[in-house]
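In: have a look at this prediction, sequence included:
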Amino acid sequence: MILSPSLLSSDYGRLADELAALEDAGLSWVHWDVMDGMFVPNITLGAPIIKKLRKASGLFFDVHLMVQAPERYIADFADAGADMLVVHAEATNHLERTLSEIRRMGVQCGVALNPHTPLCVLEYVLDQLDMVLIMSVNPGFGGQKFIPFTMRKIEELSAMITARGLKTLIQVDGGVDPENTPELVRRGADVLVSGSAFFGHPPYRQRHDAFQAAAAR
């Protein structure tokens, strides 16, 4: 299981220090929540901040674009140093074209699905994806409670990936903590995003170990 802590719950005034602390704690991924105030009501950070901090970190930059018409910003975030760009199926009219553009920029690509969005929207693009992000809360805010029915969605997606013989990762974001980690991993989750349940419980190495121990159960 890969843990990708969400910087949405970190100290924004010390982002460089937070990234260094994550590396020191043995983390390999970090999750960037990019919000535009349109697709979701909140506004967070943009490509210039990621580009500046890319130089200071060796972590895998997992960039979640919660923005309307993400195709407008693919080049900016690729240039900023994103390792993975995840776009919402609900946010673009031309999903396949957007994914092809991400790949053309040499960046791994993923699709995020809101809790209510059915898996059938992935039918013709699943083979193109490095990762599918299952939102287990409605996007836009940290600290929300996990939506139970998304457990079944994770399991159904895992079966779909296996049936096609793919190696697509399944990421889960929203209300993830060590208590529900064992069940998430059992259902098929590969990458877990955790914000307040991670950053709110320092020291980071100890919290990382707690998530990994839960996953092993």
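Out: Sure thing, it's come through.
In: make it CA atoms for all contacts and neighbour counts henceforth
Out: Noted.
In: so which residues make contact with stretch 57-67?
Out: 4, 16, 19-20, 23, 27-40, 81-88, 91, 139-140 (C-alpha atoms under 8 Å, 6 or more residues apart in numbering).
In: list only buried entries from those.
Out: Buried positions within these, assessed by neighbour count (16 or more other C-alpha atoms under 10 Å), are 4, 16, 19, 23, 27-36, 39-40, 81-88, 91, 139-140.
In: in addition, the following structure is provided for comparison:
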Amino acid sequence: MTIKMAASLMCGDMLAIGDELGRLAKSKCDLLHLDVMDGMFVDNMALFPEWIERIKEQTTIPFDIHLATMVPERYLEMFIKLKPEYLSFHIETTINPMRLINIIREAGIKPSIAINPETPLERIEPYVEYIDMVLLMTVNTGFAGQSFKEETLDKLKELNKLIRKTTNKPLIEVDGNIHNDTIEKMRGFLPDVFVLGTSALFHDKDNLTYEERIEAIRNRVHELHSFNEGFA
């Protein structure tokens, strides 16, 4: 059973990034989730390659880079050189997904496909056997602090069914207002990787450390897995 917690750095304090990275190093998060936005695919811009390169100099936490960009082919080379563990591109943004998958894998990086809440799963079905992860957005891509889209629960359930039919078994990652309450709604079809942002990690609602917040969510996910296995 794979359970990974990815901290969404875009939701952290960008003016105290060194302090944030120090706290995240102690938190035992598994990945740093980095959203790259070009202002065209979404109405926002975020996390340029030069900035991410500086982040890499200050941490050993593996990167999970999400390209929320048009024509991701333009950006592959500059982000491949950063050697993330995962590199996601949106199925909605390219006419040749297999070419991108092959380029990413040949660079020694795990390819991942991202899909927006309204994107039909049929769009990614031909490629699921060839990737290591599917990133399911549970909010509209582009801005932190949005409400969880309940309709993505059905998509998550169907995605689980689709992956069970494959030999490759890519991980499922969810991103968008992920916290204990929304994770509870995923009971029975839990994903593998949870992107934690403002609602779960980067807030001041309690006096807990990042480590304590992540551990609480990790423990709850384990409990839900155990519950599922008990009724399997």
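Out: That came through fine. From a predicted model like this one, the values you see are computed outputs, not experimental measurements.
In: any idea what the TM-score is?
Out: Once superposed, the chains reach a TM-score of 0.95 (TM-score structural alignment, normalised by the length of structure 1), with 217 aligned residues with a C-alpha RMSD of 1.4 Å.
In: among the buried ones among the contacts of stretch 57-67 of structure 1, name the ones in strands.
Out: Residues of those located in strands (DSSP state E): 4, 29-35, 84-88.
In: shouldn't residue 86 of structure 2 be in contact with residue 109?
Out: Yes. Using C-alpha atoms under 8 Å, residue 86 of structure 2 is in contact with residue 109, at 6.0 Å.
In: next up, the contacts around whatever residue of structure 1 lines up with residue 12 of structure 2.
Out: In the superposition onto structure 1, residue 12 of structure 2 corresponds to residue 10 when matched by TM-score structural alignment. Applying C-alpha under 8 Å, 6+ apart, we find residue 10 of structure 1 in contact with 18, 195, 199.
In: residue contacts, the second one?
Out: Under the criterion of C-alpha under 8 Å, 6+ apart, the contact list for residue 195 of structure 1 reads 5, 6, 7, 8, 9, 10, 142, 143.
In: skip the chain neighbours and tell me the closest residue to residue 94 of structure 2.
Out: Counting by C-alpha to C-alpha, 6 or more residues apart in numbering, residue 94 of structure 2 lies nearest to residue 71, which is 5.9 Å off, once chain neighbours are set aside.
In: structure 1: matching residues for stretch 41-57 of structure 2?
Out: Using TM-score structural alignment, stretch 41-57 of structure 2 pairs with 39-55 in structure 1.
In: off-centre distance for that stretch?
Out: Relative to its chain's centre, stretch 39-55 of structure 1 lies at 14 Å (C-alpha atoms, centre = their mean, to the nearest Å).
In: please list the residues outside that stretch that contact it.
Out: Contacts of stretch 39-55 of structure 1 (C-alpha under 8 Å, 6+ apart): 8, 15-16, 33-37, 66-68, 76-77, 79-82, 91, 139-141.
In: try 7 Å this time
Out: 16, 34-37, 66-68, 76-77, 80-81, 91, 139-140 (C-alpha atoms under 7 Å, 6 or more residues apart in numbering).
In: equivalent analysis for stretch 96-109 of structure 2, please.
Out: Stretch 96-109 of structure 2 is contacted by residues 80, 83, 84, 85, 86, 87, 91, 110, 111 when judged by C-alpha under 7 Å, 6+ apart.
In: let's see 10 Å
Out: Residues outside stretch 96-109 of structure 2 that contact it (C-alpha atoms under 10 Å, 6 or more residues apart in numbering): 72-73, 76-77, 79-81, 83-91, 94, 110-113, 124, 126-127, 130-132.
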